[in-house]
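[1] let's see this in three dimensions:
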Amino acid sequence: MGTEARAFTRALRALLLVLAALLSFNCQSARDEPTGGETHFLQRCRDSATCGGSLVCACGVCTTPCDSAATCGSFPAATCAAPEASTCDERDRSYCEVSCALDAECAELSAEHRCADGRCRKGGASASTCAGEHAISANELVVLGDSFFAADHGTTAYLEELARSHGAISLGERYRDYSRLVGNTLAFLGAGIREQYAAAVAESAVRVVLMTGGGADVLLGSCEELSEDCPLLAAAAAEASALLQRMASDGVEQVVYVFYPDPFDAELRAEVGALRPLLERACKDSAAPCTWVDLRGVFTDHEASYLDAEGTIPTAEGARATAAELWSVISAGCIGQ
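    So this is what the prediction gives:
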């Protein structure tokens, strides 16, 4: 396929994705909790008051003491285990625990549980767990990105729900979401993500940035030869580095860079895969503290229900899972609390 033909195909596909996003609306019932009605199991905590009526806060997580596996029978896949000596001072007792190697192994507990250091964990503690210097207002956290966030802004809405339920933001407070369906590239045909950031800064102070970027670049552009030297990928990575540097200069305290699951199209998947390490490196080398979040683990084995037909835009269920992963990251790190 020639360069012009590829460019036309990409542009047509991008247009169809925008139209699909504008027309899509998903309604889903709430996911049933499989943990016997106890929604706090293995949620990070500061004290037992945040663990509901039947669990205790032990070793920083809501659980229950046990003498045998039978005590833990009401919790899926739970066993009775001694806590790790390196993470807990309460080593004289055993507690119900769920071991894991992948996020998918925690899905039986709930959509919000993630695998962290070999143990399933849910979100973070209440906002009171974080020291006062981390406190920000909802208005000081901004969301930047392309159609992955902007299709229906569902990820931001679900993230706000989680933040309210944990006391991080108040009822009626909203994060500032500048993600959009068009004009949303890092560098190809303009710097749309930079423009979003500039608009956010012009409106009011920005202390925390949740962002994605690069997907629109590879969707609209192409590489004659797929490598790190491809001008399309190199330009996107260079712009990401420059934007992160500007954020550091502006005093942004935390950046969370969210990168996509694998799309279904083989050519697009290869380009996204080639761009991923370049942007991860930009995040790692950033002067502004930057946390890299790779969503592949969240979406693995759930692509059919979490992604649209093209594999580029999350469904409502996928947006909820993305928000749960983001909440797990930002609450555990006291980011934007």
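
[2] okay, CA-based contacts and neighbour counts for the rest of this
    Noted.

[3] and for the nearest residue to Asn139 once chain neighbours are set aside, the neighbour number?
    The shortest distance from Asn139 to any non-neighbouring residue, by C-alpha to C-alpha, 6 or more residues apart in numbering, is to Tyr175 (5.6 Å). By the measure other C-alpha atoms under 10 Å, the count of residues near Tyr175 is 17.

[4] go on, the one 5 residues further on?
    Residues within reach of Arg180, counting by other C-alpha under 10 Å, total 21.

[5] now do the SS call for it.
    coil (DSSP: H, G, I helix; E, B strand; the rest coil).

[6] correct me, but it touches Asp152?
    No. Taking C-alpha atoms under 8 Å as the definition, Arg180 is not a contact partner of Asp152, at 9.5 Å.

[7] could you also give me the structure for this second sequence? I'd like to compare it with the first:
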Amino acid sequence: MRSIPSYAATKLSVLGLLSIGIWACGEANDGGTSSTGGGGPDGTTTSSAETTATVGSGGAATTGAGGATAGSTSSSSSSSSSASTAEASSSASGGETVGTGGDPAECVKGQTKGNQVAVIGESFIAATHGITQQIEKQAKANGSLAQSDRYIDNSVSGTTLANDQIPSQYRKAAENGMIKYVLMDGGGNDCLLRGDGDGALAAAESLFETMEKDNVEKVVYFFYPDPIGNNFSSLKSCLDTLRPKMKALCDGLTSPKCYWLDLRPTWNGHNEYTQDGIHPTSAGSIATGDAVWEVMKENCVAQ
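    This is a model prediction of the structure:
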């Protein structure tokens, strides 16, 4: 991540910090390998005026050029489990079937290849790629992903939904026409850099329409934990306003089916999950990855 200096430097640092964890990854390598974006906040077209912050595993922050990202989360396990109960009976292609209530016992394992799963978002994911790595670790232990396989992680620090950066991460992953599942966050930098939650919501609506045309089956949308520290009060306010709107959008989707995960219950009371107030440390990445994996298991996502 990027270090957060003062708050004059705070907004840039914050942006930076956020960008790191949430939006600073580089484009994924072919075959589903993830890579961090070297010099740019989004690996594509983020404004040089935006300072990127990146949090490494250990939570140390470093400031560089690029976009900043926000790391507040909101997708509760409870909401995801209730969603899985209500949204249970859908068949996934490739032999994965979900029975009533999404009972894992009725979900066929080992049918998903890494290049059928796209991970998109900003520095909350991209700073260390630790969240993606933890989900892959769980999938391999569960027999849902081959030991040598990887997901396509195109998350990039400093990126936003509204300027088409995160949507473009999806389109790049979908070039081979095989994406069936998407794991994502988004909206943090829209709030942090632009104060534009409504722009993020509109961009997400358009992105989901594209996924529907591409026959993507399921999406897990994990939303940020609450940022920690007075420096992030405006960010928290924007995320608090955006969260219920984005959840309503996700919950209302039928194609693709979307499962919402509010990360606040996972993170609350665990200040060790971040060292800059927004991006995950190694412990935070593991806890987040495990929470995402539980939603995936409950709803037969990429099993």
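
[8] quick one: TM-score?
    In this superposition the chains share a TM-score of 0.67, using TM-score structural alignment, normalised by the length of structure 2; 223 aligned residues with a C-alpha RMSD of 2.8 Å.

[9] what lines up against the residue nearest to Asn139 of structure 1 once you look at structure 2?
    Counting by TM-score structural alignment, Tyr175 of structure 1 corresponds to Tyr151 in structure 2.

[10] Gly213 of structure 1 now?
    Gly213 of structure 1 maps onto Gly186 in structure 2, by TM-score structural alignment.

[11] what's the spacing between that match and Thr159 of structure 2?
    8 Å (C-alpha to C-alpha, to the nearest Å).

[12] tell me which of those two has more neighbours.
    Shown here are Gly186 of structure 2 and Thr159; by other C-alpha under 10 Å, Thr159 has more neighbours (42 against 34).

[13] just checking, Thr312 of structure 1 touches Phe259?
    No. Judged on C-alpha under 8 Å, Thr312 of structure 1 makes no contact with Phe259 at a distance of 11.4 Å.

[14] one step back: what residues does the residue nearest to Asn139 of structure 1 make contact with?
    Counting by C-alpha atoms under 8 Å, 6 or more residues apart in numbering, Tyr175 of structure 1 touches 138-143, 156, 160.

[15] ok, now Val143 of structure 1?
    156, 175-179, 209-211.

[16] may I ask which of the residues you listed has the most neighbours?
    Ser179 (27 neighbours).

[17] surely it meets Asp152?
    No. With contact defined as C-alpha under 8 Å, Ser179 of structure 1 and Asp152 do not form a contacting pair (10.0 Å).

[18] how about the helices in structure 2?
    8-23, 77-86, 123-126, 130-141, 165-173, 188-189, 197-213, 233-252, 264-267, 282-298 (DSSP state H).

[19] how about those, which one is nearest Cys107 of structure 2?
    Of all the helices of structure 2, it is helix 282-298 that lies closest to Cys107 of structure 2, at 8.7 Å by C-alpha to C-alpha.

[20] residues in structure 1 aligned with that closest one?
    Residue span in structure 1 matched to helix 282-298 of structure 2, by TM-score structural alignment: 316-332.

[21] what's the average distance of that stretch to structure 2?
    Comparison of stretch 316-332 of structure 1 with structure 2 after fitting gives an average deviation of 0.7 Å (mean C-alpha distance after the TM-score superposition for structure 1).

[22] out of the helices of structure 2, which one sits most buried?
    Per residue and on average, the most neighbours among the helices of structure 2 fall to helix 123-126, with a mean of 40 (mean count of other C-alpha atoms under 10 Å).
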